[in-house]
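>>> A structural model of the following input is requested.
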Amino acid sequence: MNYTTQMDAARKGIITKEMEIVAQKESIEVELLRELIAKGQVAIPANKNHKSIEPEGVGQGLRTKINVNLGISKDCCDVDQELEKVTKAIEMNVESIMDLSCYGKTEEFRKKLIDKSTAMIGTVPIYDAVGFYDKDLKNLSVQELLKVIEKHAEDGVDFITIHSGINRETAAVFKRNKRKLNIVSRGGSLIYAWMELNGKENPFYEYFDEILDICAKHDVTISLGDACRPGCIADSSDASQIKELMVLGELTLRAWEKNVQVMIEGPGHMSIDEIEANVLLEKKLCHGAPFYVLGPIVTDVAPGYDHITNAIGGAVAAAAGVDFLCYVTPAEHLRLPNLDDMIEGIVATKIAAHAGDIGKKIKGAREWDNKMSDARRELDWEKMFELALEPEKPRRYRKESTPEEEKTCTMCGKMCAVRNMNKVIDGEDIMC
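Have a look, this model is predicted:
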């Protein structure tokens, strides 16, 4: 039986090879996975043209996935440097990489990225359009914008961020409800500017069906972008954000009618006490579609440490039901991240994702921690390093400070509680 997308296959009762791979990774029944995909509660972003991909599922009951942002800009346009970051990100087993390139040889970088990446690849076509056509934003035509989307789909991009929710109604709500930081989404600001400069409706809203046809042809998942995400905690959960979310819920149903898989993008900066309510609201308004968040960053006063503020919000969000976390690095709000920044961002976001998985009782999540606890009780340092989410740093710390007592560390020595309890339980003298 033929099918166009993973959702189409699921609704026809077909188990695809991608479903089989994801079910095995997640240790769930493949028939349950198929049902969740048919309902839109799980997506498997896997473009038919992305041959190197190792598919992942995003959504209800699955492990929280993480995304890494990469790409070339006018100020930092070294393709080889970005590809080095790609290699490291894949080595660190990230599930997704977004190419946010907006200058220069974007097509060259995108194709190299897709060819080598086992992770799913996402893009924001509006970023590429401005540089690709070398035109002022105002002069980009609807057909030119759609052509860029089609090119990304043909190249093998697995999901595209499209800011379709900021239509003229949403823009009117934004204008009536003043913010501290206006619109901080790069793609959202470009679309808003295009609308204002041309006096027209958002082309990604007006021609949404044409975009869906492109996505269905290549099985591209559409990630409905949050143009009105809050850029500071003062703007979170405001009228603009909620109005756009309502529009995204309507667009989700339209996408599902054409068997196009959907993810919903979310905030942003947000007070920690608002996160759980926002997750519930997204799941209600967007019919259980997978939720993909940047952060939430829970305080605005920690530049240089936003991988930490992001991880705090990400853990709370994941525990509340968020399915996909976008990483943030220490360089957030400051500059393009380098390789070391990227590594710190990945580790922090992986910690958040795993903490969230424990909170929402994902199968197998707690067992990892239990194994680490066993290794610590046994003072099996090598096993601890093997189980560590990122082993290089703990190995280095251990090597840099050698204890007198081999099985202890230099903080406690023979006063180590674990060592002494083991000895007492075995009937030994603790000071031996």
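>>> contacts, neighbours, all on C-alpha from now
Will do.
>>> okay, now residue 321: neighbour count?
By the criterion of other Cα atoms under 10 Å, residue 321 has 22 neighbours.
>>> And it, how close does it get to residue 417?
37 Å (Cα to Cα, to the nearest Å).
>>> Please apply the same query to residue 289.
Taking Cα to Cα, one finds residue 289 at 47 Å from residue 417.
>>> When the two are compared, which one has more neighbours?
residue 289 (27 against 14).
>>> so is the more buried one in a helix, a strand, or just coil?
Counting by DSSP: H, G, I helix; E, B strand; the rest coil, the backbone at residue 289 sits in coil.
>>> which residues does it contact?
Residue 289 sits next to 40, 41, 42, 59, 252, 262, 263, 264, 283 when contact means Cα atoms under 8 Å, 6 or more residues apart in numbering.
>>> Please report how far the first one lies from residue 219.
Using Cα to Cα, we find residue 40 at a distance of 14 Å from residue 219.
>>> what about these two, which has more around it?
With neighbours defined as other Cα under 10 Å, residue 40 and residue 219 compare such that residue 219 has more, 30 against 26.
>>> how about that one, what does it touch?
Residue 219 touches 4, 5, 6, 45, 46, 47, 48, 158, 260, counting by Cα under 8 Å, 6+ apart.
>>> Following up with a second sequence; could you model it the same way so I can compare the two?
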Amino acid sequence: MYTTQMDAAKRGIITEQMRIVAQEENIDIELLRQLVANGRVAIPANKQHTSLSPKGVGEKLRTKINVNLGVSKDCCDLELELEKVKKAIDLKAEAIMDLSCYGKTQEFRRKLIEISPIMIGTVPMYDAVGMLDKDLKDITVDEFFSVVERHAEDGVDFMTIHCGMNRQTAERVKKNKRLTNIVSRGGSLLFAWMELNNQENPFYEYYDRLLDICEKYDVTISLGDACRPGSINDSTDAAQIEELITLGELTKRAWARNVQIMIEGPGHMAINEIAANMQLEKRLCHGAPFYVLGPLVTDVAPGYDHITSAIGGAIAAANGADFLCYVTPAEHLRLPNLDDMKEGIIAARIAAHAADIAKGIPGARDWDNQMSAARADVNFPRMIELAIDPEKARKYREESMPECEDTCTMCGKMCPMKNMKKILNGDDLSIL
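Modelled structure (predicted):
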């Protein structure tokens, strides 16, 4: 009997989850098993998440996207968050991270896992203060691990845990002044706990204890980047790279215990640094799947950061990133609403698909070729059907209908698609 997907893969066992992923990705099942065995693909699938339709994240697979949601003290509408969950599933996100940090977090988390066929992630550090009802400084090591175990028992498929920011890296942050310090919420909480208690990061010091929990439930650890850059000024600095080296070391320790790993990455980063950072992660972390937030390629676009993120995400994924965390127009400003979430998902899906074309993922170009064929035929119903957001495409079409239905109001009778089709068919042409 195997303990985790990685354990099964190493034993030569093909699990039902592997079969589903191989069929969905159109990849040879034996190749997929090998990729899972050597850690280059993760299939986050907690044994307790019975409604899950598993997805693979990593090498030779489609780029996946994650949606963040959850309640805060200022915005605590659980019904709205559940509506977001259903919308994210409808819009074909592959993962949802519940970042709730206030109120009845377990009740919402359990409901989310119960109804969701897509993988669920959490950041237990966010939940610690609320769940334990204690000031951060007073939380004990045992209590931190009790929160992790609670999330695992509830069925969470992957957890972001900032294991790599040890005291040495924390000192590096203090000695190398950043413009934006530590912008990771979980990372900043851990940094504060370490400073207030003059202790080592418990998830680093007692890493084997974390592995015990994750092996038991087959939870994938998403090794959090506490030192990710929060501005393009801070990218690729000493703290970020030092933490990445530590994450690579922790990756090998997890694999030795058959615990699946993903590595989290930047953040904010200028375009010209992205490709090199993807190569660094793959090299230093031994080819483990890479999960990036953005990267946001400029800091000056609040209200449009779904665009800055999509630009960086497409470049990152084309150069090796495997998993994109969406960013909404509300980033840096407020908790996103339903419309913000949709804009963020569509932007991230465009970035992921563009990268899959560049990576040569089998079948990625087929969708584009079908759309181009529909355009050549001036077939607007088919174009709308194929659109990444059919609802918006239909709305734009219906808001401005042309005189001739087989054109649009941009070109009218001068439509090059329509006219080229007529000329090549030997038909008469009148554009008056």
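>>> for the contacts of residue 289 of the first structure, which one is nearest residue 185 of the first structure?
residue 264 (14.5 Å; Cα to Cα).
>>> In a strand, the closest one, correct?
Yes: with three-state DSSP as the criterion, residue 264 of the first structure is assigned to a strand.
>>> And it, what's its match in the second structure?
Matched by TM-score structural alignment, residue 264 of the first structure corresponds to residue 263 in the second structure.
>>> Residue 357 of the first structure and residue 319 touch, don't they?
Yes: with contact defined as Cα atoms under 8 Å, residue 357 of the first structure reaches residue 319; the gap is 6.3 Å.
>>> These two - which one has more neighbours?
The residue with more neighbours, out of residue 357 of the first structure and residue 319, is residue 357; 27 against 24, by other Cα under 10 Å.
>>> you'd agree residue 237 of the first structure is in a strand?
No: counting by three-state DSSP, residue 237 of the first structure is not found in a strand; it is coil.
>>> thought it was touching residue 279?
No: if you go by Cα under 8 Å, residue 237 of the first structure and residue 279 don't touch, sitting 11.1 Å apart.
>>> mind listing the strands for the stretch 1-150 of the second structure?
Here the stretch 1-150 of the second structure has its strands, by DSSP state E, counting those that start in this stretch, at 41-42, 57-58, 64-69, 95-98, 119-122.
>>> er, the stretch 251-400 of the first structure I mean
Using DSSP E, counting those that start in this stretch, the strands of the stretch 251-400 of the first structure run over residues 262-266, 291-294, 324-326.
>>> Can I get those in a markdown table including distance to residue 79 of the first structure and mean neighbour count?
Shown next, in a markdown table, are those (distance: least, Cα to Cα, whole Å; neighbours: other Cα atoms under 10 Å):
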| stretch | distance to residue 79 of the first structure | mean neighbour count |
| --- | --- | --- |
| strand 262-266 | 27 | 27 |
| strand 291-294 | 25 | 26 |
| strand 324-326 | 22 | 28 |
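>>> mind putting those strands in TSV, distance to residue 129 of the first structure included?
Compiled in TSV, the strands of the stretch 251-400 of the first structure are given as follows (distance: least, Cα to Cα, whole Å):
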stretch	distance to residue 129 of the first structure
strand 262-266	21
strand 291-294	23
strand 324-326	23
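>>> Looking at those strands, which is nearest to residue 376 of the first structure?
Of the strands of the stretch 251-400 of the first structure, nearest to residue 376 of the first structure by Cα to Cα is strand 324-326, at 29.4 Å.
>>> Average offset of that closest one relative to the second structure?
Using mean Cα distance after the TM-score superposition for the first structure, strand 324-326 of the first structure ends up 0.1 Å from its aligned counterpart in the second structure, as a mean over the superposed pairs.
>>> which other helices and strands contact that strand?
Applying 3 or more Cα pairs under 8 Å, 6 or more residues apart in numbering; DSSP states H and E, one finds that strand 324-326 of the first structure contacts strand 65-70, strand 291-294, helix 306-320, helix 339-359.
>>> Kindly recompute the last result at 7 Å.
Helices and strands touching strand 324-326 of the first structure, as assessed by 3 or more Cα pairs under 7 Å, 6 or more residues apart in numbering; DSSP states H and E, comprise strand 65-70, strand 291-294.
>>> Which one of these lies nearest to residue 408 of the first structure?
Here strand 65-70 is closest among those (Cα to Cα), at 34.5 Å.
>>> How far away from the center of its chain is the closest one?
Put simply, strand 65-70 of the first structure sits 5 Å off its chain's centre (Cα atoms, centre = their mean, to the nearest Å).
>>> repeat for stretch 54-64 of the first structure
That offset, for stretch 54-64 of the first structure, works out to 11 Å (Cα atoms, centre = their mean).
>>> can you confirm residue 221 of the second structure is in a strand?
Yes: under three-state DSSP, residue 221 of the second structure sits within a strand.
>>> quick one: it and residue 160 touch, right?
Yes: using Cα atoms under 7 Å, residue 221 of the second structure is in contact with residue 160, at 6.3 Å.
>>> Neighbour count for the two, which is higher?
Using other Cα under 10 Å as the criterion, residue 221 of the second structure and residue 160 rank with residue 221 on top: 26 against 21.
>>> which residue lines up with that one in the first structure?
Counting by TM-score structural alignment, residue 221 of the second structure corresponds to residue 222 in the first structure.
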